[in-house]
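sequence and predicted structure below; questions after.
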Amino acid sequence: MSEAERTIETPDDPEKAAGAAGTGEPARVADEDGTADRGPRRVMVLAGVAAFAYALDLITKIMTVEWLENEPPVEVFGEWLQFRAVRNGGAAFGIGEALTVVFTCIAAAVIVVIIRLARKLYSTPWAIALGLLLGGALGNLTDRLLRAPGALEGHVVDFIAPKHFAVFNLADSAIVCGGILIVLLSFRGLDPDGTVHRD
């Protein structure tokens, strides 16, 4: 059963229940075992997903620089998918290479917003989505800060090269997947705080 379809929690206090019904405020969904979602547990999910995405991105970039830079592309599926090292000064998929500093600041701002939002997080799907965004943003921000040509202007290491498409990395993939999941959750009416809106 999906989180949006779970049973709506009934407060133990009848007065609180009546107050919520009278105000028309959306109710927070409960877990399948009947207990309300706990914020700290959701923050742990977010942190775990972010750490996994960040570590995987960091490891693959180190391997790319070590094994693929200044080397011919490695064919995975012939010409349709190759691994090759590319330094990208722009955003995801090589967009806006002249705006490196701007994208660095945007990535830092996204990280701050996600961390602030985590305090009100009561939804596991949202924790996963925000974790993917956070891990991806941290991965590319690390390149911006530590790689050449310098701090705030560092070029991101990309290596996944599909035919007729831009070269990207796992951080880009995590950001895109997190964004798609957020769109789906929003369409379903599920908010980060665990409330469900049924229009």
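Now that the structure is in, tell me what you want to look at. Numbering: from 1, shown residues only.

from here on, just use CA atoms for contacts and neighbour counts.
Fine.

what sits against the residue nearest in space to the middle of the chain?
Residue closest to the mean C-alpha point of the chain, counted by Cα atoms, centre = their mean, is residue 133 at 1.7 Å. With contact set as Cα atoms under 8 Å, 6 or more residues apart in numbering, residue 133 has these partners: 50, 174-176, 178-179.

another structure for you, compare them:
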Amino acid sequence: MIVLAVVVLLIDQASKFWAMSALSGGAEITVIPRLLTLRLLLNPGAAFSLGEGVTWVFTLAAAGAVAGILYAARRLSSPAWAVVLGALLGGATSHLLDRLFRPPAFAQGHVVDFIDYGGLFVGNVADIALTGGCALLFLLSLRGIPLAGAPGDGRLSAAQDPA
């Protein structure tokens, strides 16, 4: 989990560093015409730039998410859930770092977005990790795969429980 989180964090921050230098001044790079363009957007809000006036709330939410993921990870024994929590932790931590240390001020920083999906929204690598992690979380939940308590973990099954 931690390894994946660090990989997501490093790739996201490196790609944002690249975007800040290569796409500043209004530069755009078309990857797939009308579908995928790289352009710089500094986002003070959440998805779709919602809540631009309450950036500090998103800072607190990201800090809470990071703390919650680390708390949940204490029970982690499933490799699939390790992928989920690693992707979520990496994405949330990267967004938290943006909020804390990017301009305009501490805990009010703007997230660097640069992947434009056909004009629908603009995101970054952390958003991809967060979306993928949430999708996998949903699938694991639907299938009833527990965060902890995999077979053979030493717990008694219902048939073995003397109570």
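Received the coordinates, thanks. On a predicted model such as this, the values are computed, not experimentally measured, just so you know.

can you give me the TM-score here?
The pair, once superposed, lands on a TM-score of 0.88 when counted by TM-score structural alignment, normalised by the length of structure 2; 151 aligned residues with a Cα RMSD of 1.3 Å.

and in structure 2, which of the contacts of residue 133 of structure 1 remain?
Contacts from these that recur in structure 2, judged by both residues aligned by TM-score structural alignment, their matches' Cα atoms under 8 Å, are 50, 174-175, 178-179.

one step back: how far away is the residue nearest to the centre of structure 1 from residue 154 of structure 1?
Separation of residue 133 of structure 1 from residue 154 of structure 1 (Cα to Cα, to the nearest Å): 20 Å.

which other residues reach the longest strand along structure 2?
Counting by DSSP state E, the longest strand found in structure 2 is strand 36-43. By Cα under 8 Å, 6+ apart, the surrounding residues in contact with strand 36-43 of structure 2 are 19-20, 23-24, 26-31, 49, 52, 110-118, 122.

what does stretch 21-30 of structure 2 give?
Taking Cα under 8 Å, 6+ apart as the rule, stretch 21-30 of structure 2 contacts 36-40.

for the residue mapped onto residue 93 of structure 2 from structure 1, give me its contacts.
For residue 93 of structure 2, the aligned residue in structure 1 is residue 138 (criterion: TM-score structural alignment). Residues in contact with residue 138 of structure 1, defined by Cα under 8 Å, 6+ apart, are 54, 107, 111.

mind listing the strands for structure 1?
In structure 1, the strands defined using DSSP E lie at 74-75, 81-88, 156-162.

which one of these lies nearest to residue 116 of structure 1?
Across the strands of structure 1, residue 116 of structure 1 has its closest neighbour in strand 156-162 (25.9 Å, Cα to Cα).

and the longest helix for structure 2?
helix 79-101 (DSSP state H).

superposed on structure 1, what's the mean shift for it?
Here the mean offset of helix 79-101 of structure 2 against structure 1 after fitting is 0.5 Å, by mean Cα distance after the TM-score superposition for structure 1.

buried set for that helix?
80-100 (16 or more other Cα atoms under 10 Å).
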